[in-house]
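[1] Prediction below, plus the sequence it came from.
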Amino acid sequence: MKRSISRVFAAILCASSMISQAATQQEIDLALAPVKNNAQLQVILSDASALDALEDNLPLFLNSVTYTQQGAHDGIHFDQSVLEDNLTVTEIYKILALFGQQTNIAQYQGAEVVNDTDRLLLDISTSALPYCEAASPIDLSVIMDSSKQALFSYAQNNVACDGNVELTENTTITYQLVNTAESPQGLRLTGAGFANPFDAHIETVTVSEDGQAIYLQNNIQNTGVSKFQFIFASDENTLLLLSPDPQVINRPEN
């Protein structure tokens, strides 16, 4: 019996050996993280650390820290905006490393970029993101940087992915819009545009009434890659916003 699966692998590396390495790296980062609980966090706070870069915003960050003890995604969670709004990419990376979450640096596209190291961290993390899974909704975030450029990012269960999905059977893919204080006002999805809407890789597209979710239904009998762009409207102006093109790959099992 066929099951719907999405292979997780780095977008720039297709070899299956690299898939396991990417997954293992996250596990290694978490295993070696200096901070896994509140007691360890207090030890870190007693001496100089990467957290010092937050300066007056440190109490705000600490108040946002929560710990989960059960479920598939145990770990430490915090308000990402406190880091993104006040630190450079490199400073954020060093803080994430304390919690074993440095592989999530791609989620901080709005952070300040002041040197080559900042740019390198974002370039590497973005190009090496894994595919998204079709089995659960994909969070889609759009924020505006200081020059009013729209930055797009995707994540599932607080882990960044590249927005692309690989399918092995007929599946409905859900993208859920996540608006933040940095998002355009009144941002909403209105549809999706396709490079080739006649190849039937994607058969139907449905948008929720509130414009906060979009659903794509594929036809696995039509193999290949379907490239598309999300279409957004907002209260900022009457112009429509287009996303970079995520892809759906129909690859039926033999």
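    Nice, I can see it. None of the values given here were measured: they were computed from a predicted structure.

[2] all contacts plus neighbour counts: C-alpha atoms, from now on.
    Fine.

[3] Helices along this protein, start to end?
    Ranges of helices within the chain are 16-32, 38-45, 58-64, 80-84, 89-98, 116-127, based on DSSP state H.

[4] Quickly compare the ones you listed and say which is most buried.
    Greatest average neighbour count among the helices of the chain goes to helix 89-98 (a mean of 22), per mean count of other CA atoms under 10 Å.

[5] second one coming, line it up with the first:
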Amino acid sequence: MKKTLLLLALTASLSTQAATQQDIDLALAKIKNSADLQVVLNTPSALDALGDNLPQFINSVTVDQQVSFDKEILINNLTATEVYNILALFGQQTTIAQYQGAAIVTDTDRLLLNTTALPVCNAANPIELSVTLDTQKQAHFGYTQSGIECDGNVELTENTTVTYQLVNQPNSPKGLRLTGAGFTNPFDGHIDTVTVSSDGQTIQLQNNIQNPGGSKYQFIFATDENDLLLVSPDPQIIDRED
């Protein structure tokens, strides 16, 4: 009986540890605020790999509820391993899968990028959708659930209403709001209806499981930045037979 209880306790402990790994990384991060950043800049660190691009990267760093920065500066100038080491300073190393454009020079680079993939999102819960602009005014899209990043896609085995909730960040376009969704093939029978909330902050897609396969869609946004419409590059619903 004692052995069984011990095993159950250990299992629960490991499950909790896995579920909070991102929190642990953030807690152990060397850089949590502007003061921490200045301390790190005064000592040798992984940031040194940026060389002449370091000032541009530092200027892109913002500190709000969490630290954010221009990902493209890392992708365009570093190897995957160098990116990973910099992410670790901010407690964001679990997001390395988002840096697929980083250079692959060593086996470690290949390991970090080729075997790391974001999980699909859980359609049972709302999916948080964010859009941010880097210093070059390039839009970047991200998806999270309960603080864990996912790839935006969902896999379904039954009729489901999939909900995406727009979460604005300090570097999101001004007045960002959803206006609808466009489809690569709107006639494939995967999505029946699309509903956007009156404030443009939520979009719901009613799925129809009758046809196995995938349906790619793109979110359409309006902003106060200009009169042009912004279109996301993904995601998709994949209907699978149960």
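    Nice, I can see it. These figures come from a predicted structure and were not determined experimentally.

[6] on that earlier part again, tell me which of the helices of the first structure sits nearest to Asp162 of the first structure.
    helix 116-127 (7.4 Å; CA to CA).

[7] any idea how far Pro137 of the first structure is from Ala22 of the first structure?
    As for Ala22 of the first structure, its distance to Pro137 of the first structure is 21 Å (criterion: CA to CA, to the nearest Å).

[8] How about Arg188 of the first structure?
    Distance of Arg188 of the first structure to Pro137 of the first structure, computed by CA to CA: 17 Å.

[9] What of Gly193 of the first structure?
    According to CA to CA, Gly193 of the first structure and Pro137 of the first structure sit 20 Å apart.

[10] Onto which residues of the second structure does stretch 163-170 of the first structure map?
    The aligned range for stretch 163-170 of the first structure in the second structure is 152-159, by TM-score structural alignment.

[11] Can you give me the neighbour number for the aligned partner of Gln138 of the second structure in the first structure?
    Matched to the first structure by TM-score structural alignment, Gln138 of the second structure sits across from Gln149. As a burial measure, Gln149 of the first structure scores 11 neighbours (other CA atoms under 10 Å).

[12] likewise His140 of the second structure?
    16.

[13] Where in the second structure does the strand ranked longest in the first structure align, residue-wise?
    Longest strand of the first structure, by residue count under DSSP state E: strand 224-233. With TM-score structural alignment applied, strand 224-233 of the first structure matches the range 213-222 in the second structure.

[14] Mean per-residue distance, that stretch versus the first structure.
    Mean deviation of stretch 213-222 of the second structure relative to the first structure after superposition (mean CA distance after the TM-score superposition for the first structure): 0.6 Å.

[15] contacts for that stretch?
    For stretch 213-222 of the second structure, contacts defined as CA atoms under 8 Å, 6 or more residues apart in numbering pick out 175-185, 188, 190-191, 228-240.

[16] For the residue most central in space within the second structure, give me its contacts.
    Nearest to the mean C-alpha position of the second structure, by CA atoms, centre = their mean, lies Gly142 at 3.6 Å. By CA under 8 Å, 6+ apart, the contact set of Gly142 of the second structure is Leu129, Ser130, Val131, Glu149, Cys150, Asp151, Gly152.

[17] Out of those, which comes closest to Ile58 of the second structure?
    Val131 (20.5 Å).

[18] My guess is the closest one contacts His140. True?
    Yes - with contact defined as CA atoms under 8 Å, Val131 of the second structure reaches His140; the gap is 5.5 Å.

[19] Can you report how many residues lie near the closest residue to Glu158 of the second structure other than its chain neighbours?
    In space, and not counting its chain neighbours, Glu158 of the second structure is closest to Ile209: 5.7 Å by CA to CA, 6 or more residues apart in numbering. Residue neighbour count, defined by other CA under 10 Å, stands at 21 for Ile209 of the second structure.

[20] Okay, Ile209 of the second structure and Ile237 of the second structure: tell me how far apart.
    Going from Ile209 of the second structure to Ile237 of the second structure by CA to CA gives 10 Å.

[21] and if you look at Gly200 of the second structure?
    21 Å.

[22] Which one's more surrounded, those two?
    Using other CA under 10 Å, the more surrounded residue of Gly200 of the second structure and Ile237 is Ile237, with 23 against 18.

[23] Give me the contact list for the match of stretch 163-170 of the first structure.
    Contacts of stretch 152-159 of the second structure (CA under 8 Å, 6+ apart): 120-123, 127, 142-144, 206-209, 234-242.

[24] Among those residues, name the ones in strands.
    Ile127, Gly142, Tyr143, Thr144, Gln206, Asn207, Gln236, Ile237, Ile238, Asp239.

[25] still on that earlier bit, who has more neighbours, Gly193 and Pro137 of the first structure?
    Neighbours were counted for Gly193 of the first structure and for Pro137 using other CA under 10 Å; Pro137 has more, 20 against 15.

[26] Need the counterpart of the more buried one in the second structure.
    Aligning on TM-score structural alignment places Pro137 of the first structure opposite Pro126 in the second structure.

[27] which residues touch that match?
    By CA under 8 Å, 6+ apart, the contact list for Pro126 of the second structure reads Gln145, Val162, Thr163, Tyr164, Gln165.

[28] who wins for most neighbours among these?
    Comparing these by number of neighbours (other CA under 10 Å), Tyr164 comes first, having 23 neighbours.

[29] Distance check, that residue against Ile127 of the second structure.
    Between Tyr164 of the second structure and Ile127 of the second structure the distance is 5 Å, computed by CA to CA.

[30] swap in Gln138 of the second structure?
    22 Å.

[31] cool, Gln145 of the second structure as well?
    6 Å.

[32] what residues are shared contacts of these two?
    Contact criterion CA under 8 Å, 6+ apart; residues bridging Gln145 of the second structure and Ile127 by contacting each: Cys121.

[33] Which residue, other than its chain neighbours, is closest to the residue mapped onto Tyr215 of the first structure from the second structure?
    Alignment note (TM-score structural alignment): Tyr215 of the first structure maps to Gln204 of the second structure. Once flanking residues are discounted, Gln204 of the second structure sits nearest to Thr163: 4.5 Å by CA to CA, 6+ apart.
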